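Provide a 3D model corresponding to the input given below.
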Amino acid sequence: MRHAKSDWSAPSLPDHDRALNARGRTAARALGDWMRARGYHPDLALCSTALRTRQTLAGLELDVATRYERQLYNAEPATILSVIKSVQGANCVLVVAHNPGIAWLAQHIVKSRPAHPRFDDYPTGATLVSDFAAPAWSDLTEKSGTVVDFTVPKDL
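Model prediction:
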């Protein structure tokens, strides 16, 4: 999941400290409702330490164990994948991070892309649900996932 829409009204604020705007808070709640309605219940969340990613995760209103990872802040795809590969003991993992890294990873971790018109540009709040046949998170590779679902806040 890419974080929801952030607030740009204070351009002098450090990027790491940018909060969600009203639209982003609404989108986070809608994405959480969408996840619950479809039965997507992660048992671990990996979340960037940036304020907007933490607020997105909180807005989802999920009861989920969370690891806040500084290295997910504006991370390259390889770094995001490395953090995911470090997971042990979780069956379903939610990653809340930033573009362009999260978009590139989403586009390259699945065997085939969903037909959704917004998948390639991966707007704020974009959420990919995919299944992996790998026996452990450490075994994930590019093109190893099967798309289960994909949405963006405007769909909700």
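
okay, CA-based contacts and neighbour counts for the rest of this
Noted.

so which bits of the helix or strand harbouring residue 28 are buried?
Assessed by DSSP states H and E, residue 28 sits inside helix 22-37. By 16 or more other Cα atoms under 10 Å, the buried positions in helix 22-37 come out as 24, 25, 26, 27, 28, 29, 30, 31, 32, 33, 34, 35.

next, the second sequence, to be compared with the first:
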Amino acid sequence: MRLLLLRHAKSDWGDADLADIDRPLNARGKAAAVTMARYLRDQKLQPSMILCSTSQRTRETLARLLPHLPQEVHIELISDLYWKSEEGYGATIRKHGHRAQTLMVIGHNPATEDTALDLVGTSAPETLADIEEKYPTAALAVIDFDISDWSELGSGTGHLERFVKPRDL
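Presented below is the predicted three-dimensional model:
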């Protein structure tokens, strides 16, 4: 099974009156989300299920991915991906991922980075070091697992196949 961990694209901090959950993407974030959508399409990294935070910026990131997905995908908006973004996403993945062969989670830091670092057992050292240095907005970790259901997910059981940032594309 494959996990695609995508941090939301860059958000707009221009309106100080907006609650954090309501911040939209800025122009750079909108462009980066489309760049990552095209990368996912071109690399055939097609999720069969997407778990997405309920924040405005994650939903806008998701909206920019959808036109580039060639197949129907099951989507769940999950408030815990926002409200528990200081924790890792392992429990949410185990609970909601079911048997999706390729599961995407669109979330926030530090939980996205912490989840990747918790789940990876093997990787190219420089790829793991790249995540440890910084997990920027719209970055994607692709982690493979030898499991048959997401309820079996455990710390250190994944292989970090790649880590991609929009600025590298």
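
what's the TM-score once they're superposed?
For this chain pair, the superposition-based TM-score is 0.93 by TM-score structural alignment, normalised by the length of structure 1; 155 aligned residues with a Cα RMSD of 1.4 Å.

please give the number of neighbouring residues around residue 166 of structure 2.
By other Cα atoms under 10 Å, 19 other residues sit near residue 166 of structure 2.

please, where are all the strands along structure 1?
44-48, 65-69, 93-96, 127-132, 145-151 (DSSP state E).

what do we get in structure 2 for residue 84 of structure 1?
Counting by TM-score structural alignment, residue 84 of structure 1 corresponds to residue 93 in structure 2.

give the contact list for the closest residue to its match other than its chain neighbours.
In space, and not counting its chain neighbours, residue 93 of structure 2 is closest to residue 150: 6.5 Å by Cα to Cα, 6 or more residues apart in numbering. Residues in contact with residue 150 of structure 2 (Cα atoms under 8 Å, 6 or more residues apart in numbering) are 93, 94, 95, 96, 97, 98, 99, 100.

which one in structure 1 is aligned with residue 150 of structure 2?
Checking TM-score structural alignment: residue 150 of structure 2 goes with residue 137.

which among the strands of structure 1 is found nearest to residue 111 of structure 1?
strand 145-151 (5.8 Å; Cα to Cα).

how big's the offset between the closest one and structure 2?
Superposing on structure 2 and averaging over aligned pairs (mean Cα distance after the TM-score superposition for structure 1), strand 145-151 of structure 1 comes out at 1.1 Å.

what does residue 76 of structure 2 correspond to in structure 1?
Using TM-score structural alignment, residue 76 of structure 2 lines up with residue 67 in structure 1.

residues in contact with its match?
Per Cα under 8 Å, 6+ apart, neighbours of residue 67 of structure 1: 44, 45, 46, 47.

you'd agree the third one is up against residue 64?
Going back to what we said before, that points to residue 46 of structure 1. No: with contacts counted by Cα atoms under 8 Å, residue 46 of structure 1 stays clear of residue 64, the gap being 10.1 Å.

quick one, which of the two is more surrounded?
residue 46 (21 against 14).

counterpart of that one in structure 2?
Residue 46 of structure 1 maps onto residue 51 in structure 2, by TM-score structural alignment.
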